[in-house]
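**Q** sequence and computational prediction follow.
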Amino acid sequence: MELAQELEEIDRGGVHMLVECSPDGAPAPIDVVLVGRHPGTGRDSFALIELKRWASVAVGVRNESKLLVPGMKREKAHPSDQLTRNADYFFGENGPLKGLQIEYAGFSYLHNAHVGDVQALFAPGRSTSPYSMYFTRDDRVELHRELLRQFDSSSGATSAELLLQRMGVRNAPLLNAMVSSKGEDTVFTLRGEQKRAAAAVRMAVERLSDAPGEDLLTASVWKEDAVFVIRGGAGSGKSAIGLELMRQLALQGHRVRYASGSRAFDATMKRHVGYRDRAFQDMFVFFSSFIKPPKPRLDLLICDEAHRLRERSTNHRVPEEQWGTGPQVDELLDAARVTVFLLDGRQSVRPNEVGTVELIEDAAARRELSPTTFALQEQFRCGGSDAYRQWVHDLLGFSGRDVDRWAPDGLMHVEVADSPEELERVIRREHDAGASARIVAGFCWPWNKPKGHVRRLVKDVRIGGWHRLWNAWGDNYCEHGAPPAKLWGVDPAGIDQIGCVYSSQGLEWDWCGVILGDDMVWRDGKWVFQKGVKRREKAVKIWRVRKPGSFDPEVAGSAVAPEVFEDCVRNAYHVLLTRASRAAVLYSTDPDTQAYLKDRVGEVEIAGLRPTWENLPEVARRPRSQRGGKPQQDVLF
């Protein structure tokens, strides 16, 4: 953009730009925030910029305090008025920079206008506040002087990272935040609709927890219940709401449980966060844990990843006659006075996952209840990058739009590796430097069970001469301390295996390598979906690939309809592509798809913008949690 070019021209390329900056509580989005170091004081320096494409303006006809802009039907607010309101908040007592010793400024830049065409900006009676400066295309020399007064030539990376964290955009990854506090402190900065949803649930729990009829499941009791549906995409903060509600209400003495359909998420919370804390571990359960309703009923049941609800509850650890006989959603509603469903339809990756808003609404209606629904729009994963989230939606075909070439936004980094070897080198280098990092892949190779009493793993993932291990089958550690799939994403030894959608759902890492396999390939301008065929190597009792494609037994079976299969594969890649918080490294095993990815990502500027551990400022480095690993004496060899 023009402003970036102006900064480059005066050797201020190290100044960071935050575009469409929207702190929670701000009167309106701020077009650009420039962040760097002040040349006089050495303090962090911030400048709020109103960017206007207007070529000319006139004084408003209906309202002289506003402006008439050719081509626009409504009269527009004066830029200095917008800027003053935003600056008063941004730099004030309730803003993200409260309490910091900083330098700050603000101005409007009309890069398409000549000064003679915008004289209405300077009409008598206009504001003379500190934010009433204007620069046009005729004022570039003065613009350069103002920028040089506000910023020196050093990098603004540290200041920008600090601002993102204080705005709640750069929240600590969910797992790191929970480990650091073990769920006992406020560790998530809830914003906007998150706050409203959490407040509504808290009020309902406090209102209903002392209601009569606690032990009887009758229609009269149901009328006292409350149901909430909180929808949002990957990284929109659904789990943050759920975990914060669990923490707050459990500390107040309420009976709370946190249910999910993910073995990886459940194991992570119990083994990694609630290490040796039985009371904390007991709060985490599965959807299938309520075949028999608890007595007394829970005050609050939080159902995370509710898109993974099943038609009925099963439990292979007990006889089939003890399995659920009715809809699983009814069991969850029976279990608590207040039930919260957190769901994202784009993360449903199995045909038998039936959790939808309509399913929950129908079940609630049978109890004469109407769910309260919240829709989360903001993005907290993937560096808080809305641009990356939209790019992934376009890439996978969810939006129906053509996918534009990726435009780096300073929040999320994307690159395409030339080979699996290169992808692994990048991910391992970041892991070894201190970042959290993993490699994930589509389910495009058979998953062989561990062999023998030592539980030896087979190198199932095979791309040319590059052969690697899948995350380990089963619940037990394997040879050389390889963790089971449910702990693969958090155990340090997991870096040596390739994860799949089932072991990565609900988790995130700084860097994530994503291998797209032959289950989804680009052909003639559209995605084509393929089921694989496997062959048996009888001598060693190992399954291998005969025909490339999907080998996910949950979705690739002949009984699964083609459209359902396509939805599941597409959703699986949506999950995998949104596991990174700073950088995603892509590679496809299919040459045509690899070429398409290369074209849509474009040339990558390796130096400077690449968020390697080495390039990150100190404030942005969050050492990965080291808890994990099975005690040596428990590993079988």
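**A** It's in.
**Q** okay, CA-based contacts and neighbour counts for the rest of this
**A** Will do.
**Q** ok, now how distant is the closest residue in space to Ala226 that isn't next to it in sequence from Gly355?
**A** Closest residue to Ala226 apart from its sequence neighbours, by Cα to Cα, 6 or more residues apart in numbering: Val338 at 4.8 Å. Val338 sits 18 Å away from Gly355, taking Cα to Cα, to the nearest Å as the criterion.
**Q** ok, now Gly506?
**A** When distance is defined by Cα to Cα, Gly506 is 16 Å away from Gly355.
**Q** where do the helices sit along the stretch 401-550 of the chain?
**A** Using DSSP state H, counting those that start in this stretch, the helices of the stretch 401-550 of the chain run over 420-433, 501-504.
**Q** check which helix or strand Gly36 maps to.
**A** Secondary structure from DSSP states H and E places Gly36 in strand 30-37.
**Q** what is the subsequent helix or strand relative to that strand?
**A** That would be, after strand 30-37 and using DSSP H and E, strand 44-52.
**Q** hold the first one in mind and look at this next one:
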Amino acid sequence: MKSGLYSNLGENQILEIIQAARFSIFFVDDRQRVHIKDIGSKAAIQKFAESCGAIVHTAKLSSQFRCNGSDGYLSWLDNTLQIKETANIRLSAEDYDFKIFSDPNQLFEAIKEKNKINNKARVVAGYCWDWNSKKSPNDYDIVLPEFHFKKRWNLNTDKNLWIIGDKSIEEIGCIHTCQGLELEYIGVIIGPDMRYENGQIITDVTQRSGNDQSVKGFKSFITHNKSKALQDADEIIKNTYRTLLTRGMKGCYVYCCDKALAEYLAAQLEPQHESVPELRIEPEVNDEVKYIDFLPLYSIRAACGYFGEGEIVDETGWMKVEGMGKLNRNMFIVQAVGHSMEPLIHDGDYYVFRANPAGSRQGKIVLAEHHNYYDPDYTGSYSIKTYTSKKSFDAEGNWAHEEIVLQPKNSNYSPIIIEEENADEFRIIREFIGILQPDKI
């Protein structure tokens, strides 16, 4: 391909690089050819280098960091798309998070949910739909009427910034805006240009949009050499989807327009065994979902410090919280330690507390700080227990705590009893709201 913006300068990028330097290094993936004019194969580089009198040395990269470093997933993809045969016939969930959706709306919502974490998830599609919104911004481009699904291509708004744009999650990217870039999760809509038929992956270049420049000139090419033209088109389409399907570092979610193709892909996956869902701790999340969908996780020492009272403490991470009403900045998460609150709370559970609790504390589970008392679970002066108190009244009706009892649920543990004269060595920090449950979605 030529150099310059939109390939408008020079003659040949390979030759230009070789002629401009005494020593050139090319990192090449022959399966990244996605344009009919692309020429950057190993064979082409060697040919042009030798024509310039250069000595060629080749080496193979033995590992990579694409797709969570899973070479197994890449080999499985080559075998499944029938690009080349490999030993990776079935894909295990342990290798890579790969899911197939029967509804594009569900795919889109799953990716949007992933994007809430750190704005590193997007949906892309094969270039099988015209770019209507370029001329009519209110029109939709990718339309699947049977699912009432309609979205716009990204190209007319954020352009090359689409992959990091704050609002571009609502738009769909294509090969030209994501090749060479990576996200944590990618959603891929495989269009009608690839289907499964009679045991074969069939590509159909006629299903590509006329706006797609990567196959421009194909009709002219096919009249001169039909066999070579169809071979090139097959390579470009498979390489396009291979590239799209490898943009996600942590996972790839797929919807296929061809039902038979979806069934074929599903048949190449190892059966998933029932496993206990895990709660995820995200190191960071977008500001707009903090205290809306996510709460901070604190160590008990940080939670019992001056959190909420002027001192800034560092969170361990952020966790998604559902089913506990409206979240706010007085709420946070602590991980349980020990067994004193079993069977209600188990060792390792994550539970939500609220700062500055109002009203009576009687019978409530609280996070407390106390001095001169020892809690075996937290090996110190912090406790998560059920609060009870006895009150005494004087002749004028004024009351005072006779004693405060921090009661464990587990009868094998002893309560912590705080006498009235030691009340100044004790304070309630937070009030228990509920236990986080693993995401079943």
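**A** Noted; the coordinates are in hand. Remember, it's a predicted structure, so these values are computed and weren't measured experimentally.
**Q** care to give me the TM-score?
**A** The pair, once superposed, lands on a TM-score of 0.57 when counted by TM-score structural alignment, normalised by the length of the second structure; 277 aligned residues with a Cα RMSD of 2.7 Å.
**Q** and the helices of the stretch 401-550 of the first structure: which comes nearest Arg462 of the first structure?
**A** The stretch from these with the least distance to Arg462 of the first structure (Cα to Cα) is helix 420-433; that distance is 9.9 Å.
**Q** in the second structure, what stretch matches that closest one?
**A** Using TM-score structural alignment, helix 420-433 of the first structure corresponds to residues 104-117 of the second structure.
**Q** what does stretch 425-435 of the first structure rub up against?
**A** With contact meaning Cα atoms under 8 Å, 6 or more residues apart in numbering, stretch 425-435 of the first structure is reached by 436-439, 495, 510-513, 612-614, 621-624.
**Q** one more time with 6 Å
**A** 437, 623 (Cα atoms under 6 Å, 6 or more residues apart in numbering).
**Q** list the buried residues of that stretch.
**A** By neighbour count on 16 or more other Cα atoms under 10 Å, the buried set for stretch 425-435 of the first structure is 426-428, 430-431, 434-435.
**Q** quick one on the thing from earlier: who has more neighbours, Val338 and Gly355 of the first structure?
**A** Remark: of Val338 of the first structure and Gly355, Val338 carries more neighbours, 27 against 23, as counted by other Cα atoms under 10 Å.
**Q** what's the counterpart of the more buried one in the second structure?
**A** The equivalent of Val338 of the first structure in the second structure is Phe23 (alignment by TM-score structural alignment).
**Q** with Trp511 of the first structure instead?
**A** With TM-score structural alignment as the criterion, Trp511 of the first structure matches Tyr185.
**Q** that match and Gln179 of the second structure, how far apart?
**A** 15 Å.
**Q** repeat that for Glu171 of the second structure.
**A** Distance, Glu171 of the second structure to Gln179 of the second structure, by Cα to Cα: 17 Å.
**Q** grab the nearest non-local neighbour of the aligned residue in the second structure for Pro562 of the first structure.
**A** The alignment partner of Pro562 of the first structure in the second structure, by TM-score structural alignment, is Leu230. The shortest distance from Leu230 of the second structure to any non-neighbouring residue, by Cα to Cα, 6+ apart, is to Ile222 (7.3 Å).
**Q** using the three-state scheme, assign that neighbour.
**A** Of the three states, Ile222 of the second structure takes helix under DSSP: H, G, I helix; E, B strand; the rest coil.
**Q** I figured it hits Lys228, correct?
**A** No. Ile222 of the second structure is beyond contact range of Lys228, at 7.7 Å (criterion: Cα atoms under 6 Å).
**Q** nearest spatial neighbour of Gln64 of the second structure, skipping sequence neighbours?
**A** Asp71 is the one closest to Gln64 of the second structure (Cα to Cα, 6+ apart), at 7.5 Å.
**Q** next one: the residue mapped onto the one you found from the first structure relative to Asp409 of the first structure, how far apart?
**A** Aligning on TM-score structural alignment places Asp71 of the second structure opposite Asp386 in the first structure. Asp386 of the first structure sits 9 Å away from Asp409 of the first structure, going by Cα to Cα.
**Q** now do Ser625 of the first structure
**A** 28 Å.
**Q** next one: Glu146 of the first structure
**A** 25 Å.
**Q** Ala583 of the first structure now?
**A** Ala583 of the first structure is 12 Å from Asp409 of the first structure, by Cα to Cα.
**Q** next one: Glu8 of the first structure
**A** With Cα to Cα as the criterion, Glu8 of the first structure and Asp409 of the first structure are 17 Å apart.
**Q** and for Asp552 of the first structure?
**A** Taking Cα to Cα, one finds Asp552 of the first structure at 35 Å from Asp409 of the first structure.
**Q** the more surrounded of those two?
**A** Shown here are Asp552 of the first structure and Asp409; by other Cα under 10 Å, Asp552 has more neighbours (20 against 16).
**Q** in three-state terms, label the more buried one for me.
**A** Secondary structure, three-state DSSP: Asp552 of the first structure is coil.
**Q** so how far is Glu566 of the first structure from Val604 of the first structure?
**A** 30 Å.
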